[in-house]
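# Just the structure for this:
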Amino acid sequence: MCGRYTITVTLEELIARYRADHVAVPFHAPRYNVAPGQLVPAVVNDGKANRLGVLKWGLVPPWADDAKIGSRMINARAETLTERPAFRGAIRRKRCLLPADGFYEWKASAGQKRPYRIRLRSGELFSMAGLYETWTSPDGDVLHTCAVVTTAPNRLMADIHDRMPVILRKEDESLWLDRRVQNPAELRRLFVPFPEDEMEAYEVDGRVGNPANDDPLCIERKAT
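Purely as a prediction, here's the structure:
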């Protein structure tokens, strides 16, 4: 599961990293504790260029009766994307990149859950594979939502949790965004765990458990 993450960069850095030709982000500041239900930056491709906008984290399928279902759809298991009604349409035609520079996971230890931040050793931005959908309420309100695709853990993550987000190599991002690719089998090779030797994990303070805490203290290493 991926239930919290960080994206501690400026809007200008996001635009440069993804070479976005069209930007529809009303406001962005560094985020240290992104939580489900919030608006998050996302990248899609319109067939010609990358577009940077925002989606609400928690996917609401077009057929849903109530938008509240999104609270249960923050993650999508890579192994069952073509089986789940909520995701089998999106995997074929509505894929996005969810930029991040770290994510949090809680490790069960001695009857407690201790939060860890996991990131690339390089400290670089990376792209989590995402799915998105558009839902229209009975009153005509339109909601654009997303979910993070998850996979089995690498050896680093296995010590912390039994799932991790699908982190895409830069060279694979264009394939994930390519709307012409509608056969899920062509994407299966992307669902492997990211190499553990390129990642690191460190314990952080329990204050990240409260989404109201969104500041640089969230990402500081906990003193041992």
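# Please make it C-alpha for all contacts and neighbour counts, starting now.
OK.
# Can you tell me the SS state at the residue positioned nearest the centre of the chain?
By Cα atoms, centre = their mean, the chain has its centre lying nearest to V148, at 4.2 Å. Under DSSP: H, G, I helix; E, B strand; the rest coil, V148 falls in the strand class.
# what about it, distance to A129?
Distance of V148 to A129, given as Cα to Cα, to the nearest Å: 6 Å.
# Could you do P216 as well?
With the distance defined as Cα to Cα, P216 ends up 25 Å from A129.
# hmm, back to that, intersection of neighbour lists for V148 and A129?
Jointly contacting V148 and A129 under the rule Cα atoms under 8 Å, 6 or more residues apart in numbering are 98, 165-166.
# Please identify, among those residues, the one with the most neighbours.
Neighbour tally across the shared contacts of V148 and A129 (other Cα atoms under 10 Å): the maximum, 27 neighbours, falls on P165.
# what sits against that residue?
Residues near P165 by Cα under 8 Å, 6+ apart: 1-2, 128-129, 148-151.
# one more to line up against the first:
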Amino acid sequence: MCGRFVNLMPAEAMARLFSAVPSNDLPEAPRFNICPTNDVAVVVAEGEGRRLRAMRWGFLPPWYKAPGDGPLLINARAETIAEKPAFRAAVRARRCLVPASGFYEWTKGPEAARLPWYIHPADDAPMVMAGIWQDWEAGDQRLSTVAIVTCAAAGGIEALHSRMPVILPPEDWPMWLGEAGKGAALLMRAAPAGSLAWHRVDPKVNSNRADSPELIDPYDT
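Coordinates of the predicted model:
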């Protein structure tokens, strides 16, 4: 799964990278510990171009009467996304790119201690995760929400966790956004072996209040 991630890119850099028009409500960057229900920057196809906009991380299906009316849907499994009532319309028509610099995963240590790892592109290039989104409203409350698509882990990541986000290389961005015809289902696969690197990081990241540069530094155990 993907339950926390990092985004070091300022809005201007993301707008250039994706050739997208930025909205004026984007979350501040850098961010070293993005948690569920935080606002995140995403890229969507809009008209003849792209928009960089903010969305709440935690997908809300249209039948939820309130944000807490059901499970917090931060991830959508690639294997079942087209079948699940919550996600099947979004994966057909509302796909997005979720910029990141890396993500966290945890293993178990002695006495069930949670040991955090930072996983990032081996070349430290920007990482782009596949997402789906949904505009949700109830009464006068309106939210744009997003879930990150995950697949079975591979390339060594499975030693840390059985799941990982679907990571899209630049050549796949147009198809995922629906700009280059059909075939997005074929993109929901694990990143190639050797494309990611990882290291242990400070357990301070376990707190959702932590957000500082040293969180992604290698942790000397």
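# Post the TM-score for the overlay when you can.
Overlay of the two chains. TM-score (TM-score structural alignment, normalised by the length of the second structure): 0.94; 220 aligned residues with a Cα RMSD of 1.6 Å.
# For ChimeraX, what selects the buried ones among the contacts of P165 of the first structure?
For the buried members of these, the matching ChimeraX selection, counting by 16 or more other Cα atoms under 10 Å, is:
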select :1,2,128,129,148,149,150,151
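# Quick check: the helix or strand hosting L98 of the first structure compared with the second structure, mean distance?
Element membership for L98 of the first structure, per DSSP states H and E: strand 95-100. Aligned to the second structure and superposed, strand 95-100 of the first structure gives a mean residue distance of 0.4 Å (mean Cα distance after the TM-score superposition for the first structure).
# After that strand, which helix or strand is next?
Heading C-terminal from strand 95-100 of the first structure (DSSP H and E), you reach strand 102-109.
# From V204 of the first structure, how far off is L217 of the first structure?
Distance from L217 of the first structure to V204 of the first structure, by Cα to Cα: 9 Å.
# of those two, who's got more company?
Counted by other Cα under 10 Å, L217 of the first structure and V204 do not tie: V204 has more neighbours, with 20 against 14.
# Spatially, what comes nearest to that one if we skip its sequence neighbours?
K222 (4.6 Å; Cα to Cα, 6 or more residues apart in numbering).
# That neighbour: what's it in contact with?
202-205.
# out of those residues, who's nearest L187 of the first structure?
Y202 (30.9 Å; Cα to Cα).
# Show the contacting residues for the closest residue in space to P30 of the first structure that isn't next to it in sequence.
The spatially closest residue to P30 of the first structure, leaving aside those adjacent along the chain, is T8, at 4.1 Å (Cα to Cα, 6+ apart). T8 of the first structure sits next to 29-32, 100-101 when contact means Cα under 8 Å, 6+ apart.
# a markdown table for those residues, including distance to L156 of the first structure and neighbour count?
Shown next, in a markdown table, are those (distance: Cα to Cα, whole Å; neighbours: other Cα atoms under 10 Å):
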| residue | distance to L156 of the first structure | neighbour count |
| --- | --- | --- |
| A29 | 30 | 10 |
| P30 | 26 | 15 |
| R31 | 24 | 20 |
| Y32 | 22 | 24 |
| A100 | 18 | 24 |
| D101 | 17 | 22 |
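# Start from the N-terminal end of the second structure and give the strands.
Using DSSP state E, the strands of the second structure run over 5-7, 21-22, 31-34, 39-46, 49-57, 75-77, 95-100, 102-108, 114-121, 127-138, 141-152, 163-165, 196-200.
# helices or strands next to the third one in the packing?
I take that to be strand 31-34 of the second structure. strand 5-7 (3 or more Cα pairs under 8 Å, 6 or more residues apart in numbering; DSSP states H and E).
# Report the distance from the strand it packs on to the chain centre.
Between the mean C-alpha location of strand 5-7 of the second structure and the chain-wide mean there is a distance of 8 Å, by Cα atoms, centre = their mean, to the nearest Å.
# same thing with stretch 48-64 of the second structure?
Chain-centre distance of stretch 48-64 of the second structure: 12 Å, with Cα atoms, centre = their mean.
# what's the strand holding L98 of the first structure packed up against?
Partner elements for strand 95-100 of the first structure (3+ Cα pairs under 8 Å, 6+ apart): strand 4-7, strand 39-45, strand 126-136, helix 173-177.
# Please convert the ones you listed to JSON lines, extending it with distance to E196 of the first structure.
Below are these laid out as JSON lines (distance: least, Cα to Cα, whole Å):
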{"stretch": "strand 4-7", "distance to E196 of the first structure": "18"}
{"stretch": "strand 39-45", "distance to E196 of the first structure": "25"}
{"stretch": "strand 126-136", "distance to E196 of the first structure": "14"}
{"stretch": "helix 173-177", "distance to E196 of the first structure": "19"}
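# quick one: which of the ones you listed is nearest E198 of the first structure?
Here strand 126-136 is closest among those (Cα to Cα), at 11.8 Å.
# Report the angle between that closest one and strand 142-151.
140 degrees (axes from the mean of the first three to the mean of the last three Cα atoms, to 10 degrees).
# what does strand 126-136 of the first structure contact?
Applying Cα under 8 Å, 6+ apart, the external contacts of strand 126-136 of the first structure come out as 55, 59-64, 67, 87, 90-91, 94-101, 120, 142-149, 165-170, 173, 176.
# mean shift of it relative to the second structure?
Compared with the second structure after the fit, strand 126-136 of the first structure shows a mean deviation of 0.6 Å (mean Cα distance after the TM-score superposition for the first structure).
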